[in-house]
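Engineer: my questions are about this predicted structure, shown below with the sequence.
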Amino acid sequence: MDMNRMTSGVPMVRIDGARVRNLREAKGLTQLFLATSVGVTTDTISRWENKRYPTIKKENGLKLAEALEVELAEILESVAEAEPQPAAVEAPAAPTAAPAAPAAADAAPAPAPESGGQQEEEPAAEQVLPAARPPSWPKFAGAGVLLLALLAFLGWWVYPVSEQFTITASRLLPRHTVAGQPFPVAITVASNSTTPLSLIVRENLPEGAALLSAVPAYSAYEDKAREVKWLRKIDGSQVFAYMVKLKQPEGAAAFTGKVALSRGVGRQIEVSGNAVVQIGQFHWADADADGRISDEEILMVSDEFSGIKGLAINIDQVEEIWLGSGYVWNKEKKRFEVLP
């Protein structure tokens, strides 16, 4: 059976649903992750795994294999499973040979030449040599080239070459903050892939951190592990931002993060950029901790954070401090006081 079919001009493949389910569970992936990676519903993934829809579009099969981090061939149903071989049939016995023709001696005698006449000797026939045949190797060579080209095309069609691309993930984290005061964090993930890329962004918050909001909305948050997860498909670049506050009164707090990919070399990358914030008496927008917000600092806030729609930044407070000559943190009243 041909595992790659054409239905109304659309390439189709026959997948092994049980193998898909086993691979997904072994890698700790959810049906939601596969559905998001392929661009279908979780109900469709369930039908595939239960072999209710064993034949699917080849395009979806490739995306499914990418999400499972395997080659397409590993999730295809084998020929032996798809079509049992028929039992061997005994070949019929060879037919009995026909009786041999009577010997030449038994044949009717040739008529004798007429009496009185001398038999005329016939001249020997001129021997004609057959014309030389052109060599057949060019024909076979041409057929071989065509066969190799066909096999190369089929190999590319079933097992396309993986796209080579680069991906980066960088965190923008303020250098300073005050305990109990909200501050923003932004992770920018960028890729030069020519096709949309499914990925999972994992961000681990420091102990005592409280997650307030996230843009886009996070897919899951494990409170015990303080891990934020986003399951998304990006096309080019995507910013994952959130608001958080810390409880510890002073010291340093560290953030860590990783990005897991559905395909590509490495499959997982670390989030680079600033990973430590100092907890003290300085506003998060005061990058150099000099007790004021300069023109450069407010422009940085505007460039990096104001364009993230839905992120609850108190931009009015930042602008008020910028317009003043400086600020101080009132520990008793737990607020910033702007100096005239």
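Structural biologist: Okay, I see it.
Engineer: going forward, measure contacts and count neighbours with C-alpha atoms only.
Structural biologist: Will do.
Engineer: show me the helices in the protein, by range?
Structural biologist: Under the criterion DSSP state H, helices of the chain are mapped to 17-26, 31-38, 42-49, 58-67, 79-82, 137-158, 295-304, 315-323.
Engineer: with distance to Glu207 and mean neighbour count added, can I get these in CSV?
Structural biologist: Listed next are the helices of the chain as CSV, based on distance: least, CA to CA, whole Å; neighbours: other CA atoms under 10 Å:
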stretch, distance to Glu207, mean neighbour count
helix 17-26, 30, 17
helix 31-38, 28, 20
helix 42-49, 34, 17
helix 58-67, 32, 20
helix 79-82, 52, 12
helix 137-158, 48, 12
helix 295-304, 26, 14
helix 315-323, 27, 15
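Engineer: what's near enough to touch His176?
Structural biologist: Val277, Gln278, Ile279, Gly280, Phe282, His283, Trp284, Ala285, Asp286, Ala287, Ala289 (CA atoms under 8 Å, 6 or more residues apart in numbering).
Engineer: here's the one I want to compare it with:
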Amino acid sequence: MDEHRISRGGVPMVKINGRKIRELREAQNLTQLYMATTVEVTTDTISRWENRRYPSIKKANALKLAEALQVELAEILDEEEKTSQPPVNMAEKVPAASAAPEITPPTAALGSRKKPLALIAAIGIGIIIAALWWWQSPYMNPRISAQRILPAHSVPGRPFPVLLRIKNTGHAPLSFILREYIPAGAQVILAHSAAAVTVDKKTGSLKCLGRIKHGELTLGYVLKTGRSRTAVLKLHGTITSRRFGGRPQAITGNSEVKMLPFHWADKNMDNRIDDQEILAVYDDYSEVKGLKIDMDLIEDIWFGSGYSWNAKTGKFIIKP
């Protein structure tokens, strides 16, 4: 039986060993959510695969499963999925009895030996060079990092946006866990995201389980503080990938927001939002869908001649 079958739609299919997949996952303390995120399917699909409700799956998904479990594809295939070698035709191995041995002059034999040796040496050097290049390339040395982008200041009690820009310099996809530790008393308002983002009810920290291909992925949330905040709000977080032994790396970028009576979009704190400042808001924050930054208020301030902050009412007063 071939290692893979072809479905009616022409898609390569393989038979998997659900029990083996579950054992490998549990041995590595991996959750079905992690597997689903890595393979880009639902947790219900992972459960069905492990319980052999779908014994045959797409070979592309099986390869992703093997990569997530860090094993070869053959280790998660069903025992029936073994390639059978074609029988050897023994007649082809028996030399013809009538063929007379060819006699090669000594000088010709010496020259014929040198050519294969030179060719083998050249091929070997080429393989070594290619291996060194591959080892140093982004394919084998991917780097994942996270950078925080947030305003330099904000009004106490008013929400402001926070962006987390994740970057993968390698060409191989990487799964990651991002943790953002939120100060006590602050409220997180999540935006719509393709990654699994949740807020820990016990600690108030933000957790994200995702997978990134080559390039950048931007996540965002809105942080709302209480009115009696300290003068400076500090944030910190980490990003972790299994490729680096599970060692958390600190999120770089901005980490402090000063509590001042100026709107966060008013970068130069001149009590107005000018053309450059509103364009910066659109450029920096429009890439995250569902980020609630109150664009109506920002546009109203931009349309007006200025604004001021009323600490008693907790509202901005817009000048016509």
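Structural biologist: Thanks, I have the structure now. Computed from a predicted model, the values in this text were never measured in an experiment.
Engineer: re the thing from before, Leu197 of the first structure is nearest to which of the helices of the first structure?
Structural biologist: The closest of those to Leu197 of the first structure is helix 31-38. By CA to CA, the value is 7.8 Å.
Engineer: so where is that closest one in the second structure?
Structural biologist: Mapped onto the second structure using TM-score structural alignment, helix 31-38 of the first structure covers residues 32-39.
Engineer: and the matching stretch, how far from the first structure on average?
Structural biologist: For stretch 32-39 of the second structure, the mean deviation from the first structure after alignment is 1.3 Å (mean CA distance after the TM-score superposition for the first structure).
Engineer: list the contacts of that stretch.
Structural biologist: 42-43, 45-47, 61, 64-65, 68, 175, 195, 209-211.
Engineer: tell me which of the helices of the first structure approaches Lys247 of the first structure most closely.
Structural biologist: helix 315-323 (20.9 Å).
Engineer: what is that closest one packed up against?
Structural biologist: helix 295-304, strand 335-339 (3 or more CA pairs under 8 Å, 6 or more residues apart in numbering; DSSP states H and E).
Engineer: for the residue nearest in space to the middle of the first structure, give me its contacts.
Structural biologist: Closest residue to the average C-alpha location of the first structure: Glu66 at 3.4 Å, with CA atoms, centre = their mean. By CA under 8 Å, 6+ apart, Glu66 of the first structure lies in contact with Leu72, Ser262, Arg263.
Engineer: ok, Pro11 of the first structure touching Lys58?
Structural biologist: Yes - judged on CA atoms under 8 Å, Pro11 of the first structure makes contact with Lys58 at a distance of 5.5 Å.
Engineer: and for these two, which residues touch both?
Structural biologist: Asn4.
Engineer: narrow the contacts of His176 of the first structure to those in strands?
Structural biologist: In strands, defined here by DSSP state E, the members of the contacts of His176 of the first structure are Val277, Gln278, Ile279.
Engineer: and the gap between whichever residue in the second structure pairs up with the first one and Leu110 of the second structure?
Structural biologist: In the second structure, the residue paired with Val277 of the first structure according to TM-score structural alignment is Val257. In this structure, Val257 of the second structure lies at 79 Å from Leu110 of the second structure, with CA to CA, to the nearest Å as the measure.
Engineer: ok, these two, which is more surrounded?
Structural biologist: Val257 (19 against 11; other CA atoms under 10 Å).
Engineer: residues contacting whichever residue in the second structure pairs up with Lys333 of the first structure?
Structural biologist: Residue correspondence to the second structure (TM-score structural alignment): Lys333 of the first structure is matched to Thr313. Shown in contact with Thr313 of the second structure (CA under 8 Å, 6+ apart): no residues.
Engineer: and Thr313 of the second structure, how far from Glu40 of the second structure?
Structural biologist: Distance from Thr313 of the second structure to Glu40 of the second structure, by CA to CA: 48 Å.
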